[in-house]
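Participant: Test case, fold it:
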Amino acid sequence: MIETIYFAGGCFWGVEGYFQRIPGVVKTEVGYANGETENPTYEEVCYRNTGHSEAVKVDYDEDKILLIELLNKYYQIIDPYSLNKQGNDIGTQYRTGIYTSNDTQMKIAKNFLNKKQQKTDRKIQIEVKPIKNFCRAEEYHQNYLEKNPNGYCHINLNEANQYSKSHLTPIQYEVTQNNGTELPNTGKYNDFDNPGLYVDIVSGEPLFLSTDKFQSNCGWPAFSKPVEKLNEKIDTSAGMIRTEVRSRKADSHLGHVFNDGPGGSTRYCINSAALKFIPYDQLEKEGYGKYKKILASNF
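Facilitator: Predicted coordinates:
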C-alpha cells in the first residue's frame, strides 16, 4: 500500500536525494509546505514571509518500509535541535518538520519524537503538523542532484547507503556499493527468461524489460537497452578502458555497456546481484503497472 508523508530538513535538494536512495520509497517531489498562501514561488517563500518550509513529498510502499523506519532515517540526517537552520541554510523556510497525511501518521510521528525527547535535555525543534498548502516547487528544483551531481548538498548521501547495507546480501552490497563483479555464470538471472521487469535492487528504479534481454554467452545477463538512460562513466580498472553503467537514483553500480551486441548493437552486461526481478503478473501490485502494458505490446 502506497502512503505519503512530507519531510522538511533544510534545503530540499539534499533531502530528496537522500530519500530517493531508500528502498521502499517509490516517488519523491520537492515543494513548499505549511505556509499561509497557496501556490507560492521560490522567491516568495524566500523573501516574502509566506511561512512555507522547503519540504519533500515522499511516497513509500508500506509493505516494503514502515513509517518508523523513515522517521529514523530522517532523524539521522538533520540537526533536530537547530531552529530555522540546517547546514549553511538559515531562515524559517529551512526549519525541520514532519507533515502527516492522516491521524495514524500523526500518532506515530508524535510518539517517535516524544521518545527522542525523553532521552535528552535539549529541546527538539522538529514541528509535527498535518500537511497544509503543499505546492510543487519549480521544475528546476525537482531531482536537482540527479541533474547536477556536483550541486550543493548539506546532507551526507552516503547515510542512505548504510541503510542499504542492512537490506542487501554481501554480494549485492559488494556489487552495487563497491563496484564489485559477481563471478561469471553464477548470477541468478544469467539463464533466466521469465517475462517481467528488472529493477535496481537498492532503490527499485526500473532498469530493463525482459523483452530486451538476450543470450550473449558472456556469463552475465545481457540487455539491448535500458528502460531509461542510465548514468555512464569511464572505467579504467582491470587494465582496460570500459564504460560503466550506474542507476540514476541510487547510483548503484550495475555493470558495463559494450558495442558488441547483435549486429553491432549495444550490450548492457549487468550483474544479477544488482537486479531485482518483478514478474509480469506482479507489476500492477508492485507499483509498476505502466510497464505491464509495454511488455504486453511486445509479446
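Participant: can we go C-alpha only for contacts and neighbour counts from here?
Facilitator: Noted.
Participant: which residues touch residue 199?
Facilitator: 205-208, 275-278 (Cα atoms under 8 Å, 6 or more residues apart in numbering).
Participant: Give me the subset of these lying in strands.
Facilitator: 206-208, 275-278 (DSSP state E).
Participant: is it possible to export these to CSV including neighbour count and distance to residue 148?
Facilitator: Below are the ones in strands among the contacts of residue 199 laid out as CSV (neighbours: other Cα atoms under 10 Å; distance: Cα to Cα, whole Å):
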residue, neighbour count, distance to residue 148
206, 21, 21
207, 21, 21
208, 23, 24
275, 26, 25
276, 19, 27
277, 21, 29
278, 22, 30
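Participant: picking up where we left off before, out of the contacts of residue 199, flag the one nearest to residue 135.
Facilitator: Closest to residue 135 out of these is residue 205 (25.0 Å), distances taken as Cα to Cα.
Participant: Kindly provide the distance from the closest residue in space to residue 213 that isn't next to it in sequence to residue 207.
Facilitator: Distances taken as Cα to Cα, 6 or more residues apart in numbering place residue 223 nearest to residue 213, at 4.3 Å, with adjacent residues excluded. From residue 223 across to residue 207, the span is 10 Å (Cα to Cα, to the nearest Å).
Participant: One more: residue 37?
Facilitator: Distance, residue 37 to residue 207, using Cα to Cα: 39 Å.
Participant: the strands in the stretch 101-250 of the chain, which residues?
Facilitator: Ranges of strands within the stretch 101-250 of the chain are 127-130, 135-136, 196-200, 206-209, 213-214, 222-223, 231-235, 242-246, based on DSSP state E, counting those that start in this stretch.
Participant: want to put them side by side, so please do this one too:
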Amino acid sequence: MDKRYLLTGLIAVLGVITLVWWRTSHSGLTAQNIESRVEAALAANATSSSSTSSKEEVKAENLKTLYLAGGCFWGLEAYFEQIDGVLDVESGYANGTSDITNYTLIGQTDHAETVKITYDASKLDVRQLLLYYFRVVDPLSLNKQGNDEGRQYRTGIYYESQEDKAVAQAVMKEKAEELGQELKVELEPLKNYVKAEEEHQDYLTKHPNGYCHIDLKKAQDPLIDVSLYPKPSDQELKEKLSPAQYAVTQENNTEQAFSNQYWDNKEPGIYVDVATGEPLFSSKDKYDSGCGWPSFTKPISADVARYKEDTSFNMRRIEVRSRSGNSHLGHVFDDGPKDKGGLRYCINSASITFIPKDQMESKGYGYLLPYVE
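Facilitator: Reported below is the predicted structural model:
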C-alpha cells in the first residue's frame, strides 16, 4: 500500500515537472520577438502625453528649435507632434548643397528629409528630444530607414548652437556604447534648410492611412532617462542590498513563492529596480496570476527591460533584466491576460522596491504619475 502511494506521488511530481518543461520549452517567446510583444501590450493601454500649449503661450526665451532627419518625414513629424512640450513640427529639407530645393530636386541637392521641431524648453530639453528620436530610428542603417532608401532618407542631427552639439555628442556616445557599434547618424550644423511643400505638412493627419515607417505609439511610452539611475559599484551594492536582494539581482537566484514582500501588494504606485531606482513596473499593470510572485502584464516603458535566453534547469525561458542595473528581475511568459497583450512578467520581490503613489512626487517619480492608476 505504501509503495503504491509513493509511486502515485512520484508520478504526480513527474507530471508537474513535465508540464512546466513543456510550457517553458514550447513558448512562442524569444529574446528577439519579445520586444514587439511588449510594444503591442504598451500600445493597448497607452496614456496620451500630447502637448496642449501653443507658441503664443510660451515665453520667448523658452522657444527653441531642433532639426532631425530620420527617414520619411511624414512619420517623424506625426511622432514628435504627440510629445508633451513640443509646440510645432514642420517637414522640410536640410543640409543639402543649395538653399533652393523641393521634393523632386532633393536627390540632386543632397538634402535630407528633416523635421523642424519647435519646443518649450521649460518642459523639454534637447537630450529628451534625442532620446525620443533614437526610439524610432535605426542609427546603424546608412541612407535607409524602413522601406525608404537613398541619401534623402539618411539620419541626421542638425544643431544651431554649440550647447546643442555637445548634448548630441553625449547622447550619441551613450547610444554607440549601448549598441557596440559606430552610429551612421550625421551630426552637423544646420545649413540650407527649406520648408517642404504644403502637401507634406501634417501628411498623416490629412491621410490617416498613409504610409508611415515608424510606430507612432512609441511617443506615448513614458521617457525614462537611464542617466538618472546609474548602477552602483559591486561593493556599494553589497553594502546597500540585503543578502537576499544581492543573491537575486546579482547572482540570479529566485526567492520563494507566496512568502515574498510584494506578491499580494495591491497599493497604487510604481516598482523600481532595488539596485538603481530605475522605474520598472506600474501597479496599473499588476495582477494576481496565482504564481506567488509579483506579476505584471508589461513594464512601465519598453526601454527599461532587457531580455536574455535562459536554459538553466533544463528549461527554455526568457529572463528579464533591468536596463541600467543589469539586475536579474525574473522571467516573462506568454500565459498572461490575452486582452492586455498575453504576457506575464513573473518578478522577484527582492529585485524591486515599491514607491507608493503618494510618495512618488517627493521621491522624484512625479513625472510617472499619469501611468499609475
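Participant: Kindly reformat the ones in strands among the contacts of residue 199 of structure 1 as JSON lines containing distance to residue 159 of structure 1.
Facilitator: Below are these laid out as JSON lines (distance: Cα to Cα, whole Å):
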{"residue": "206", "distance to residue 159 of structure 1": "23"}
{"residue": "207", "distance to residue 159 of structure 1": "23"}
{"residue": "208", "distance to residue 159 of structure 1": "27"}
{"residue": "275", "distance to residue 159 of structure 1": "21"}
{"residue": "276", "distance to residue 159 of structure 1": "22"}
{"residue": "277", "distance to residue 159 of structure 1": "26"}
{"residue": "278", "distance to residue 159 of structure 1": "27"}
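Participant: Quick check: which of the strands of the stretch 101-250 of structure 1 is nearest to residue 6 of structure 1?
Facilitator: With Cα to Cα as the criterion, residue 6 of structure 1 lies closest to strand 127-130 of those, at 9.4 Å.
Participant: Please tell me how far that closest one is from the chain's geometric centre.
Facilitator: In terms of Cα atoms, centre = their mean, to the nearest Å, the centre of strand 127-130 of structure 1 is found 24 Å from the chain centre.
Participant: just stretch 58-70 of structure 1 next, same as before
Facilitator: For stretch 58-70 of structure 1, the distance to the chain centre is 12 Å (Cα atoms, centre = their mean).
Participant: so that stretch matches what in structure 2?
Facilitator: Matched against structure 2 by TM-score structural alignment, stretch 58-70 of structure 1 falls on residues 117-129.
Participant: does residue 43 of structure 1 sit in a helix, a strand or a coil?
Facilitator: helix (DSSP: H, G, I helix; E, B strand; the rest coil).
Participant: For it, what is the corresponding residue in structure 2?
Facilitator: So, by TM-score structural alignment, residue 43 of structure 1 is matched to residue 104.
Participant: what's around its match, how many residues?
Facilitator: Counted with other Cα atoms under 10 Å, residues neighbouring residue 104 of structure 2 total 8.
Participant: got the contact list for it?
Facilitator: Per Cα under 8 Å, 6+ apart, neighbours of residue 104 of structure 2: none.
Participant: Next: the one 10 residues further on.
Facilitator: By Cα under 8 Å, 6+ apart, the contact set of residue 114 of structure 2 is 67-71, 73, 91-94.
Participant: Among the residues you listed, which lie within helices?
Facilitator: If you go by DSSP state H, those have residue 73 in helices.
Participant: what range in structure 1 does the helix or strand hosting residue 321 of structure 2 sit on?
Facilitator: Assigning secondary structure by DSSP states H and E places residue 321 of structure 2 in strand 317-322. Under TM-score structural alignment, strand 317-322 of structure 2 corresponds to no residues of structure 1.
Participant: what comes up buried for that strand?
Facilitator: Buried residues in strand 317-322 of structure 2, counted by 16 or more other Cα atoms under 10 Å: 317-322.
Participant: between those, which is nearest residue 235 of structure 2?
Facilitator: When the buried residues of strand 317-322 of structure 2 are compared against residue 235 of structure 2 (criterion: Cα to Cα), the nearest one is residue 322, at 18.9 Å.
Participant: Next, work out how far apart that closest one and residue 93 of structure 2 are.
Facilitator: 39 Å.
Participant: ditto for residue 81 of structure 2
Facilitator: Counting by Cα to Cα, the gap from residue 81 of structure 2 to residue 93 of structure 2 is 18 Å.
Participant: Give me the more crowded residue out of these two.
Facilitator: residue 93 (29 against 22).
Participant: I'd like to know how far the more buried one sits from residue 63 of structure 2.
Facilitator: Per Cα to Cα, residue 93 of structure 2 is found 21 Å from residue 63 of structure 2.
Participant: which one in structure 2 is aligned with residue 102 of structure 1?
Facilitator: In structure 2, residue 102 of structure 1 lands on residue 161 (TM-score structural alignment).
Participant: burial count for the closest residue to that match other than its chain neighbours?
Facilitator: Counting by Cα to Cα, 6+ apart, residue 161 of structure 2 lies nearest to residue 189, which is 7.9 Å off, once chain neighbours are set aside. Residues near residue 189 of structure 2, counting by other Cα under 10 Å, number 15.
Participant: what's the counterpart of residue 112 of structure 1 in structure 2?
Facilitator: Match for residue 112 of structure 1 (TM-score structural alignment): residue 171.
Participant: these two touch, right, its match and residue 127?
Facilitator: Yes: counting by Cα atoms under 8 Å, residue 171 of structure 2 does reach residue 127; the two are 7.0 Å apart.
Participant: related to what we said a few turns ago, roughly how far apart are the counterpart of the residue nearest to residue 161 of structure 2 in structure 1 and residue 27 of structure 1?
Facilitator: In structure 1, residue 189 of structure 2 lines up with residue 130, judged by TM-score structural alignment. Computed as Cα to Cα, the residue 130 of structure 1 to residue 27 of structure 1 distance reads 20 Å.
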